[in-house]
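Enquirer: just coords:
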């Protein structure tokens, strides 16, 4: 029997940073290497920057020890921007070709004001729907998303502080 779709979400707060300050860091579809250290490479394959249809290449280098020697593997994925709305601070995308065991993956990243007041800070939310992914359980994938969104929020917060 096939497993059902995985659906989940994780979020992280950026106290003292407004959605307007955070949005440019997320809206750049190629910024992943700045805010998510596990991503080595992220660049445009095709499409117009900031427009639906844009496709990016992302990769991570993974080193594993096996039989006394280190094996280096590059895990990669093409991701397509499906929708982006700067006025509502969100975008969604899907995974396309990859060597990561992803068959179907759709995700939305959005920024929400904390407590309805933009001046108090904001929350970055990452939600997804996916077929089960090779090498992960549902819980381990959710933990990966949760760790990733918190790392991104922390690094975006540092970037905002360093320019402010």
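Expert: Cool, got the structure. Computed from a predicted model, the values in this text were never measured in an experiment. Residues are numbered from 1 along each chain as shown.

Enquirer: hey, let's count contacts and neighbours off CA atoms from now on
Expert: Will do.

Enquirer: Which single helix of the protein contains the most residues?
Expert: Scanning the chain for the helix with the most residues, using DSSP state H, yields helix 138-163.

Enquirer: So which elements touch that helix?
Expert: strand 6-15, helix 19-27, helix 32-35, strand 121-130 (3 or more Cα pairs under 8 Å, 6 or more residues apart in numbering; DSSP states H and E).

Enquirer: what's the neighbour count on residue 60?
Expert: 17 (other Cα atoms under 10 Å).

Enquirer: any idea how far residue 160 is from residue 6?
Expert: 33 Å (Cα to Cα, to the nearest Å).

Enquirer: After the strand of greatest length in the chain, heading C-terminal, what element do we hit next?
Expert: Secondary structure assigned by DSSP state E gives strand 69-85 as the longest strand of the chain. Per DSSP states H and E, the first helix or strand lying C-terminal to strand 69-85 is strand 90-98.

Enquirer: got a list of what residue 48 touches?
Expert: For residue 48, the contact set (Cα atoms under 8 Å, 6 or more residues apart in numbering) comprises residue 54.

Enquirer: Against residue 81, how distant is it?
Expert: For residue 48 relative to residue 81 (Cα to Cα), the value is 10 Å.

Enquirer: quick one: common contacting residues for the two?
Expert: Shared contacts of residue 48 and residue 81 (Cα under 8 Å, 6+ apart): residue 54.

Enquirer: okay, pairing it with this:
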């Protein structure tokens, strides 16, 4: 009988600080489960597939273009279906899993939390996934980390725009 060696799941964490942004203002932007495309840089689409946004069991379809690495002009569309597993507005945290897609993520589960800080807040993104063919863990850490940083900047800009509109 042949022994099957199974690699341990990859586990990663990304964090970003939002100085001056109160957690209570950032949370509603993240809590909108069907609105991820407003914030995450590689997504052009995030639409409801099933359920009510913010209710466990709801499913979103996310898609975006992946630029080729071979120098050609051919772009491919990466897509996933993601299911909200758990949400706790009091503790400003939720978990979701990727249930289908063409990006090679199997058994992906992520938990996103907004943590209040004295000078603003921090967004923490924890994830675990089976090793992804064609990737190294460091690449996935970089992808999620840079995506989270862009999300945070876009959220800060949106809050500033809302504040400016209220002052006008």
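Expert: Okay, I see it. Because the structure is a prediction, the values reported are computed rather than measured.

Enquirer: Would you pull the TM-score for this pair?
Expert: The TM-score (TM-score structural alignment, normalised by the length of the first structure) is 0.92; 159 aligned residues with a Cα RMSD of 1.4 Å.

Enquirer: Neighbour count: residue 6 and residue 160 of the first structure, which is higher?
Expert: More crowded of residue 6 of the first structure and residue 160, by other Cα under 10 Å: residue 6, with 17 against 14.

Enquirer: Can you find the partner of the more buried one in the second structure?
Expert: In the second structure, the residue paired with residue 6 of the first structure according to TM-score structural alignment is residue 10.

Enquirer: quick revisit: now the longest helix of the first structure: buried residues?
Expert: Buried residues in helix 138-163 of the first structure, counted by 16 or more other Cα atoms under 10 Å: 138, 141-142, 145-146, 148-157.

Enquirer: And residue 97 of the first structure, what's its match in the second structure?
Expert: Per TM-score structural alignment, residue 97 of the first structure is aligned with residue 100.

Enquirer: Tell me how far the nearest residue to its match once chain neighbours are set aside lies from residue 91 of the second structure.
Expert: Using Cα to Cα, 6 or more residues apart in numbering and skipping residues adjacent in sequence, the residue nearest residue 100 of the second structure is residue 81, 5.1 Å away. In this view, residue 81 of the second structure and residue 91 of the second structure are 25 Å apart by Cα to Cα.

Enquirer: Same question for residue 74 of the second structure.
Expert: Taking Cα to Cα, one finds residue 74 of the second structure at 43 Å from residue 91 of the second structure.

Enquirer: so how many other residues sit close to the equivalent of residue 24 of the second structure over in the first structure?
Expert: Matched by TM-score structural alignment, residue 24 of the second structure corresponds to residue 20 in the first structure. Using other Cα under 10 Å, residue 20 of the first structure has 14 neighbouring residues.

Enquirer: give the contact list for residue 20 of the first structure.
Expert: Residues near residue 20 of the first structure by Cα under 8 Å, 6+ apart: none.

Enquirer: related to what we said a few turns ago, and the longest helix of the first structure, how far out from the chain middle?
Expert: Put simply, helix 138-163 of the first structure sits 9 Å off its chain's centre (Cα atoms, centre = their mean, to the nearest Å).

Enquirer: What's the match for residue 76 of the second structure in the first structure?
Expert: Under the alignment (TM-score structural alignment), residue 76 of the second structure pairs with residue 73 of the first structure.

Enquirer: count of neighbours near its match?
Expert: Residues contacting residue 73 of the first structure under the criterion other Cα under 10 Å number 11.

Enquirer: Leaving out sequence neighbours, find the closest residue to it.
Expert: In space, residue 73 of the first structure is closest to residue 62, 5.2 Å off (Cα to Cα, 6+ apart).

Enquirer: Is that neighbour in a helix, a strand, or coil?
Expert: strand (DSSP: H, G, I helix; E, B strand; the rest coil).

Enquirer: Tell me how far the corresponding residue of the second structure for it lies from residue 43 of the second structure.
Expert: Taking TM-score structural alignment, residue 62 of the first structure has residue 66 as its aligned residue in the second structure. Distance, residue 66 of the second structure to residue 43 of the second structure, using Cα to Cα: 10 Å.

Enquirer: So between these two, which is more surrounded?
Expert: residue 43 (19 against 14).

Enquirer: and that one, how far is that from residue 19 of the second structure?
Expert: Residue 43 of the second structure is 25 Å from residue 19 of the second structure, where distance means Cα to Cα.

Enquirer: again with residue 162 of the second structure
Expert: Distance from residue 162 of the second structure to residue 19 of the second structure, by Cα to Cα: 17 Å.
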